[in-house]
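*Asks:* Build me a model from this:
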Amino acid sequence: MTESTATMPATVDPATLKEWAARHDDLMVVDVRSGAEFDSLHIKGSYHVPLPLLSEHTEEFAERLGTRVVLVCQSGARAEQAQQRLAAVGLPTVSVLEGGVPAFAAAGGEVVRGAQTWALERQVRMTAGSLVLAGILAGRFVSPRLRLVAGGVGAGLAFSAATNSCAMGRMLSWMPWNRSAGEPTAHQALQRLRDAA
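*Replies:* Next comes the predicted model:
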């Protein structure tokens, strides 16, 4: 028995994804995290299409994806952004893995482990916290106007939450430590999806 594309849920839990992986040859798991995150831990058999790449070439990727697609990231936020972009170009039948790759690994799902790096969300928290602390200290000891740095970071975080986007995360994803030698180009990622079809 197979589910039709009309019955694909918006989200799936790790246990359901494990079951689908065992039952469905047409399942495509698409990981939208950075290269370093993908290299450190990813679901076995998943396709790596970083969110910035998918965002730039949404229509091309939508044409290559199958009918049973699950988007994954670290926590679900970036996968939801990818889901929204794909829905906007006419591919509404993709699911998002609840809890991301770590939840799948914790549930005993088959994963591939490599060199460990901080998750992008953790890097965002460290950067934002450091900027706020620096702004407050600089405002105290250098010039009161430098407290505006802390206010700017706070406003950016509020905007990020309201729009379910993260400019700081996007910038950090392009840093050298978040990119790997295996970071795919659009052509490479599209070719891998084409070969899977």
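*Asks:* CA only for contacts and neighbour counts going forward, please
*Replies:* Noted.
*Asks:* quick one: contacts of the single longest helix found in the chain?
*Replies:* For the chain, the longest helix by residue count, based on DSSP state H, is helix 120-141. Residues from elsewhere that reach helix 120-141 (C-alpha atoms under 8 Å, 6 or more residues apart in numbering): 34, 37, 74, 144-151, 153-154, 168-169, 172-173.
*Asks:* quick one, the following helix or strand past that helix and helix 120-141 angle?
*Replies:* Next in sequence after helix 120-141, counting helices and strands by DSSP states H and E, comes helix 148-163. Per axes from the mean of the first three to the mean of the last three C-alpha atoms, to 10 degrees, the angle that helix 148-163 makes with helix 120-141 is 150 degrees.
*Asks:* what's helix 148-163 packed up against?
*Replies:* The helices and strands touching helix 148-163, judged by 3 or more C-alpha pairs under 8 Å, 6 or more residues apart in numbering; DSSP states H and E, are helix 120-141.
*Asks:* Could you also give me the structure for this next sequence, so I can compare it with the first?
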Amino acid sequence: MHPVIASPADIVALKEQGATFIDIRQREEWKREHIDGARSLPLDDLTAESLRLRADDTVVFYCQSGMRTRNAQEKLIAAAAPANAVIMQGGLSAWKAAGYATQVDKSQPLPLMRQVQIVAGTLVLGGTLAGALLNPLFYIVPGFVGAGLLFAGISGWCGMAKLLNVMPWNKGAS
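*Replies:* Predicted coordinates for the structure are as follows:
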């Protein structure tokens, strides 16, 4: 059985009918921005027991872009059973692109992986410019960052993410 995949426009009608909205992104992402009334239930924590749905319930699952919900369709169906599972096509990004409102708390830090991307990009750009304009030894910086990202991708352990996670602006995010 496959869940229904619906556009944000179709989802609005379900929202008005009282459907349960479940945001499967990480809790930090949900804290920063989510659809009003949506529950935060990260994919790793999602079980039938955590949802407690009835057969006549409808649950709408969404993530940032729709990728996580698409990849986890079978798990979402199993967790929602016996309720009707609906996956929002395009996730929160499509919801906002369609002009629908979200609850935003800009006091929350950016998601950790976006912070990693910003820092890594800044170090690579800065090291490359410094290597071209000042001294070729600065090319070590982008090389080191690239090696770190390669290691993180292969091993699943990211030293930069670990370091950023203990920064003061991320202390209240957990």
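*Asks:* Same question for the longest helix of the first structure: list its buried residues.
*Replies:* In terms of neighbour count (16 or more other C-alpha atoms under 10 Å), helix 120-141 of the first structure has its buried residues at 120-121, 123-124, 127-128, 131-132, 134-139.
*Asks:* helix/strand/coil for residue 29 of the first structure?
*Replies:* strand (DSSP: H, G, I helix; E, B strand; the rest coil).
*Asks:* Residue 13 of the second structure now?
*Replies:* helix.
*Asks:* Please pull up the equivalent of it in the first structure.
*Replies:* In the first structure, residue 13 of the second structure lines up with residue 19, judged by TM-score structural alignment.
*Asks:* what do you get for residue 104 of the second structure?
*Replies:* With TM-score structural alignment as the criterion, residue 104 of the second structure matches residue 113.
*Asks:* wouldn't that match be in contact with residue 36 here?
*Replies:* No. Counting by C-alpha atoms under 8 Å, residue 113 of the first structure sits too far from residue 36 to count as a contact (11.4 Å).
*Asks:* Comparing the two, which shows the higher neighbour count?
*Replies:* Comparing residue 113 of the first structure with residue 36 by other C-alpha atoms under 10 Å, the one with more neighbours is residue 36, at 24 against 14.
*Asks:* and that one, what helix or strand is that in?
*Replies:* Assigned by DSSP H and E, residue 36 of the first structure falls in helix 35-40.
*Asks:* list the helices and strands that helix packs on?
*Replies:* Checking 3+ C-alpha pairs under 8 Å, 6+ apart, helix 35-40 of the first structure ends up next to strand 111-113.
*Asks:* tell me, how many neighbours does the match of residue 13 of the second structure end up with?
*Replies:* For residue 19 of the first structure, using other C-alpha under 10 Å, the count is 11.
*Asks:* Ok, the one 10 residues further on next?
*Replies:* Applying the criterion other C-alpha under 10 Å, we find 24 residues in the vicinity of residue 29 of the first structure.
*Asks:* Contact partners for it?
*Replies:* Residue 29 of the first structure neighbours (C-alpha under 8 Å, 6+ apart): 43, 45, 46, 47, 69, 70, 71, 72.
*Asks:* Residue in the second structure paired with the last one?
*Replies:* Mapped onto the second structure by TM-score structural alignment, residue 72 of the first structure lines up with residue 62.
*Asks:* Please apply the same query to the fourth one.
*Replies:* Aligned by TM-score structural alignment, residue 47 of the first structure pairs with residue 39 of the second structure.
*Asks:* tell me the contacts of the closest residue to that match other than its chain neighbours?
*Replies:* Excluding the flanking residues, the one nearest residue 39 of the second structure by C-alpha to C-alpha, 6 or more residues apart in numbering is residue 22, at 5.0 Å. Each residue near residue 22 of the second structure by C-alpha under 8 Å, 6+ apart is listed here: 38, 39, 40, 41, 59, 60, 61, 62.
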